[in-house]
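K.L.:
got a structure for you, letters missing:
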């Protein structure tokens, strides 16, 4: 592959530092993971945003979380049409093969994908409206929720509300997957909606009884 290039030096240095410290100190654990396979108790669906560091937030070690990341932590509805569905495939594997006990959808503040969706709904992002925009067509999943936030007083309030609607949209769409619905109904799988404030380090969890996100 002629277009591939060597890693930049700073990444090589960080790798060698990890190998000499964290890996060396936990060599038996990594060997156990390699020999016995993964048995994560939870799957986390989070945003691609580089500021969202799932393992750090929960202090997780290697092998604890099955993690899938995409733009705006969205799950599409169940559509077995034969096309490529990376998120749906990850959910299927986690639920039917790994049999995770918990599935967390983690949204966050200042989400660029959600802001793009909001701009698109207001007619301020023509570049996302074109058929060829992968981001725009992905954010079509969230567009129907714009009506729920349109009357809020300003852009910031609308963005924060739509970020949380993205989490709820994903939870609703997860229940359209038959294998998810079956395990939720049997009590074998718990769905959890979360939102984190990047600047404050805060975490909120959706409370279905109250219909709102509450700080933990």
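P.N.:
Yep, that arrived. Because the structure is a prediction, the values reported are computed rather than measured.
K.L.:
from here on, contacts and neighbour counts on C-alpha atoms
P.N.:
Will do.
K.L.:
Tell me which residues are up against stretch 150-165.
P.N.:
The contact list for stretch 150-165, computed with CA atoms under 8 Å, 6 or more residues apart in numbering, reads 72, 107-111, 114-115, 118, 142, 145-146, 149, 195.
K.L.:
before we go on, here's another structure to hold up against the first:
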């Protein structure tokens, strides 16, 4: 029998002797009464950009769905499997979150792949290639900008992708209706892995503004 990863076993033991001891009562209440997170965060799978760590959140505070490049697809009730859409529907209709944040980050591998049309698919099925088609139009426009550097193009698409996902959120009837009623707010954020900076999207101008530490 293959052994469970040792670093995870050690991490679990540290958790049980540390944080769990401090928050034992909170876990008991969550187990008895269920979760009531106030915010849904759509984040990237990237191991360097965990929302719970970035926002110093405790158990039960955030409902997090993570996928490659933190994208929200448009509303497509076509009978296929839609994990991000299912999580969104559950968060909005069952958990009744008050805020939805689409949080991107710097140096995103999925965005880099979208900007490089010559990149080889990661697998024969190339799920990532299909998924990144969500930003293919924007990627093609940015690729043709010779004035920008590679890193500038990368950052630009990372932020444009956030705006696209927020637009796609509004194609979901449950989101659109609640936002219009003032019961749900949509936000964009971008995290710089290299220096820990968090940039928030202004809801009016859609510019990203650095948050003071």
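P.N.:
Noted; the coordinates are in hand. Remember, it's a predicted structure, so these values are computed and weren't measured experimentally.
K.L.:
May I see the contacts of stretch 150-165 of the first structure arranged in JSON lines, with distance to residue 26 of the first structure and secondary structure as well?
P.N.:
Shown next, in JSON lines, are the contacts of stretch 150-165 of the first structure (distance: CA to CA, whole Å; DSSP: H, G, I helix; E, B strand; the rest coil):
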{"residue": "72", "distance to residue 26 of the first structure": "33", "secondary structure": "helix"}
{"residue": "107", "distance to residue 26 of the first structure": "31", "secondary structure": "strand"}
{"residue": "108", "distance to residue 26 of the first structure": "31", "secondary structure": "strand"}
{"residue": "109", "distance to residue 26 of the first structure": "34", "secondary structure": "coil"}
{"residue": "110", "distance to residue 26 of the first structure": "35", "secondary structure": "coil"}
{"residue": "111", "distance to residue 26 of the first structure": "35", "secondary structure": "coil"}
{"residue": "114", "distance to residue 26 of the first structure": "39", "secondary structure": "helix"}
{"residue": "115", "distance to residue 26 of the first structure": "41", "secondary structure": "helix"}
{"residue": "118", "distance to residue 26 of the first structure": "45", "secondary structure": "helix"}
{"residue": "142", "distance to residue 26 of the first structure": "42", "secondary structure": "coil"}
{"residue": "145", "distance to residue 26 of the first structure": "45", "secondary structure": "helix"}
{"residue": "146", "distance to residue 26 of the first structure": "47", "secondary structure": "helix"}
{"residue": "149", "distance to residue 26 of the first structure": "47", "secondary structure": "helix"}
{"residue": "195", "distance to residue 26 of the first structure": "31", "secondary structure": "strand"}
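K.L.:
Pull the contacting residues for the most centrally placed residue in the first structure.
P.N.:
Geometric centre of the first structure, nearest residue: residue 46, 1.7 Å, by CA atoms, centre = their mean. Taking CA under 8 Å, 6+ apart, we find residue 46 of the first structure in contact with 52, 54, 67-70, 72-73, 105-107.
K.L.:
how big's the offset between the lengthiest helix in the second structure and the first structure?
P.N.:
Longest helix in the second structure by number of residues (criterion: DSSP state H): helix 150-169. With mean CA distance after the TM-score superposition for the first structure, helix 150-169 of the second structure departs from the first structure by a mean of 0.6 Å once superposed.
K.L.:
How is residue 62 of the first structure assigned, secondary-structure-wise?
P.N.:
coil (DSSP: H, G, I helix; E, B strand; the rest coil).
K.L.:
what's stretch 73-89 of the first structure aligned against in the second structure?
P.N.:
Alignment of stretch 73-89 of the first structure against the second structure: residues 70-86, by TM-score structural alignment.
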